[in-house]
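Peer 1: Quick one, what's the 3D model for this:
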Amino acid sequence: MKQKLTKGRLLIVFALLTLVLSGCGEPFLSTLIPAGEAGQIAYDLMILSTVIMVGVIIVVSIMFAVAVIKFRRKKGDESIPKQVEGSHVLEIVWTVIPILLLIILTVPTVITTFELADTKAMDKKNEDGTTDALVVNVRASLYWWEFEYPNQKIITSQELVVPTDQRVYFNIKASDVKHSFWIPAAGGKIDANTDNVNKMWLEFDNEKAKEADNLFYGKCTELCGPSHALMDFKVQALPQDEFDQWVTAMQTVDAEAAPQDPQAAAGQEIFNQKCLSCHAVSPADARPEAARLAPNLADFGDRTRVAGILEHNEEELKNWIANPEAYKPGNKMTGTYGELSDQELDQLAAYLMGLKLEK
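Peer 2: Next up is the predicted model:
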């Protein structure tokens, strides 16, 4: 008996914890704290759906309770309650009400679907081939993300930079297996396929971005391999003037400039010998897409994470370079070059952490 009571208490505790923790969320990660127009539209639709469903549950539960209490069999009372079988009024009521509820739910759902799928602005080309809308080409690979800004002629990776308070349009595809692009706080997710390009738009509210320290999290949401759960990226949502400054700084990066620090200069030589065949340090990477086999590292020193998951410091960077398989099993960097000595690792880390944009 005591054992049953203990199990019952544990069950109640875990149920309460589940209920409490389900309300937890961070402004950079939760769909329940929308940070832009697309996210707010989806959130409003979710609230509408929830209200309708909860309303139906409450009404049905009340009717069930009334029926159980009022018409329960009593001792000595063998009378049969009035039968309502074949009542046209009741049949009309329980047919019309669900239809009305479906209409209330369907109309905004269809309108929202078409609104979120409206990407015509990114197809309107100027004479020089650019668009007035900000377009980002997203390419998903095992297990990293590439972000190309065709109008600005910039390619970067792992950290998406966008302006606030305007729609950003995305072309999304995959280079190897099926992935899925999702920024929970900004809006819905969409598949990244190898055989076609999917399109969507998102918008980041400036005030919401400030609450999140201008940093949101993105994820792959399609099981793509052993390190699927580690396929993260970050989103820097900046005011328009700061975004313009970032674009200018990226466009003026001199990838061939030799570092002043001798340690970093030695690291640049190592990088050119062992890493340059896959990686690039020029935002204006002119290589064809098929040759871009690994993340562009142009602004690596300014990023917030190493490999999307580790603390951004030289120690973690050296750990990653020395043994990437230990952190992201199945990644394509594993085994692509010979072992580096401790001195070479120090030099390479110094060079990569020095890849920063001029402020």
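
Peer 1: Please count neighbours and contacts with C-alpha atoms only from this point.
Peer 2: Fine.

Peer 1: which residues in the stretch 201-350 of the chain form helices?
Peer 2: 206-211, 240-251, 262-274, 314-322, 342-353 (DSSP state H, counting those that start in this stretch).

Peer 1: Would you mark the buried spots in the second one?
Peer 2: It stands for helix 240-251. Residues Phe243, Trp246, Val247, Ala249, Met250, Gln251 are the ones in helix 240-251 that count as buried (16 or more other C-alpha atoms under 10 Å).

Peer 1: Would you mind giving those as TSV with distance to Lys274 added?
Peer 2: Compiled in TSV, these are given as follows (distance: C-alpha to C-alpha, whole Å):
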residue	distance to Lys274
Phe243	33
Trp246	29
Val247	29
Ala249	27
Met250	24
Gln251	25
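
Peer 1: Max pairwise distance over the residues you listed: which two?
Peer 2: Using C-alpha to C-alpha, the buried residues of helix 240-251 span at most 12.3 Å, a distance reached by Phe243 and Gln251.

Peer 1: thinking again about what came up before, tell me which of the helices of the stretch 201-350 of the chain sits most buried.
Peer 2: Greatest average neighbour count among the helices of the stretch 201-350 of the chain goes to helix 342-353 (a mean of 20), per mean count of other C-alpha atoms under 10 Å.

Peer 1: To compare against the first, here's the next sequence to fold:
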Amino acid sequence: MMKGLKKWRLFSLLAALTVFLTGCGEEYLSTLRPAGETGQEQFNLLVLSTSIMVLVIVVVVVIYILALLKFRRSKLGENHIPKQVEGNHTLEMIWTVIPIILLLILAVPTVYYTYKQGDVAGAEMKDEEGNAQNLVVNVTAKLYWWEFEYPDLGIVTSQELVVPTDEKVYFNLKAGDVKHSFWIPAVGGKMDTNVDNLNKFYLTFDKESEGLKDGVFYGKCAELCGPSHALMDFKVKSMNRGDFDNWVAAMQKTAEPATPASATAQAGQDVFNASCIGCHAVSGAGPANAVGPNLATFGDRNRIGGFLEHDEENLKNWIKNPQKYKPGNVMPAFESKLSNEELDALAEYLMGLSVEQ
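Peer 2: Below is the predicted model of the structure:
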């Protein structure tokens, strides 16, 4: 009776695990559903190495089971001694050569793709007029947000990386405070961002993100960096080259401040200029390395603080006490500094900062 209960407990546990595992493999987040050339190459290496390991395990287990069955005592007796094969040159050659072959099968493509994906010379290529031939993005990781600068386009954004599809995008990675790690699981492997040196790599985006959940790929920090490490993520919008060029043009136009759409938003702009402008910019055409995230596209984002639902109520709660939601970040609390009317006006103003039509 107890044995039957234990079996049912195991079955129930496995059934419960399947419920949790159904959340794996989402296209916007999973390394197992690659959405770019780099991610696909890394996935192919993963499949190859796993296949080799499974093959070795299966062969060893089969030999082990056959030995158990063939040489069991009940069949051959207590005193039977199997033929000794120690020093057999043929067998020694087999179990020496086969592992070498398997290692070569794994090593050759691994070395090839390591050097291929490490080739970032394209980031420096110029055309006859001296213009960059490929898109380069300077990524700066900070506690606990991300800044993306497009040096050849003269624009800066934060928290949402925007890229064209079907072409290599080169990244220069650095950290502004402590060590972080830049990772877009569905598109390619991670790369550390350090304070003292610059890391470089490239990714390709084969799929437009518009059809995905929330319309974005999810990016994450993959290096433990502090109490809010788990909340340090960013979003990636990938689009065709035409739409990307339109987005760039719209970002460049933010150099000229837009007139708020309502009197409340105008009041919110005044609050922003009095309380927030020292750390945040609202122009996507400004310089990089600001104290706080660039807010030029704040109204186009789908999250507040990287993880809260994008609505005015969450925005006001965040402004009042950001430490409550993301401990360790450097933004001060404004709960005692702004009235409810000022918070309402500021929230309406920020939600209206948009470059997407």
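
Peer 1: ok, back up a step: so which of the helices of the stretch 201-350 of structure 1 gets nearest Ala298 of structure 1?
Peer 2: helix 240-251 (8.0 Å).

Peer 1: which residues sit against the closest one?
Peer 2: Helix 240-251 of structure 1 is touched from outside by 152-154, 161-164, 283-284, 298-299, 357-359, with contacts defined as C-alpha atoms under 8 Å, 6 or more residues apart in numbering.

Peer 1: ok, average deviation of it from structure 2?
Peer 2: With mean C-alpha distance after the TM-score superposition for structure 1, helix 240-251 of structure 1 departs from structure 2 by a mean of 0.6 Å once superposed.

Peer 1: The nearest residue to Gln263 of structure 1 once chain neighbours are set aside: what's it in contact with?
Peer 2: Excluding the flanking residues, the one nearest Gln263 of structure 1 by C-alpha to C-alpha, 6 or more residues apart in numbering is Gln347, at 5.1 Å. Neighbour list for Gln347 of structure 1: Gln263, Ala264, Ala265, Ala266, Gly267, Gln268 [criterion: C-alpha under 8 Å, 6+ apart].

Peer 1: make it 10 Å
Peer 2: Neighbouring residues of Gln347 of structure 1 by C-alpha atoms under 10 Å, 6 or more residues apart in numbering: 261-271, 318, 341.

Peer 1: now for it: what does it line up with in structure 2?
Peer 2: Applying TM-score structural alignment, one finds that Gln347 of structure 1 aligns to Ala345 in structure 2.

Peer 1: how much space between that match and Gln266 of structure 2?
Peer 2: Ala345 of structure 2 is 8 Å from Gln266 of structure 2, where distance means C-alpha to C-alpha, to the nearest Å.

Peer 1: which residues are common contacts for these two?
Peer 2: What both Ala345 of structure 2 and Gln266 touch, as defined by C-alpha under 10 Å, 6+ apart, is the set Phe272.

Peer 1: Secondary structure element holding Leu91 of structure 2?
Peer 2: In this assignment (DSSP states H and E), Leu91 of structure 2 forms part of helix 89-117.

Peer 1: That helix vs structure 1, average distance?
Peer 2: Mean for helix 89-117 of structure 2 is 0.6 Å (mean C-alpha distance after the TM-score superposition for structure 1).

Peer 1: can you count the residues close to Gly86 of structure 1?
Peer 2: Using other C-alpha atoms under 10 Å, Gly86 of structure 1 has 8 other residues around it.

Peer 1: What separation is there between the residue of structure 1 most remote from its centre and Ala67 of structure 1?
Peer 2: When each C-alpha in structure 1 is compared with the mean C-alpha position (C-alpha atoms, centre = their mean), Gly76 comes out farthest, at 64.9 Å. Gly76 of structure 1 is 19 Å from Ala67 of structure 1, where distance means C-alpha to C-alpha.

Peer 1: go on, Trp246 of structure 1?
Peer 2: Trp246 of structure 1 is 66 Å from Ala67 of structure 1, by C-alpha to C-alpha.

Peer 1: same check, this time on Ser30 of structure 1
Peer 2: Ser30 of structure 1 is 41 Å from Ala67 of structure 1, by C-alpha to C-alpha.

Peer 1: sorry, back to before: can you redo the helices of the stretch 201-350 of structure 1 as a markdown table with distance to Met333 of structure 1?
Peer 2: Below are the helices of the stretch 201-350 of structure 1 laid out as a markdown table (distance: least, C-alpha to C-alpha, whole Å):
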| stretch | distance to Met333 of structure 1 |
| --- | --- |
| helix 206-211 | 33 |
| helix 240-251 | 25 |
| helix 262-274 | 12 |
| helix 314-322 | 9 |
| helix 342-353 | 16 |
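
Peer 1: just to revisit the earlier point, quickly name whichever of the contacts of helix 240-251 of structure 1 is closest to Cys224 of structure 1.
Peer 2: Val161 (24.5 Å).
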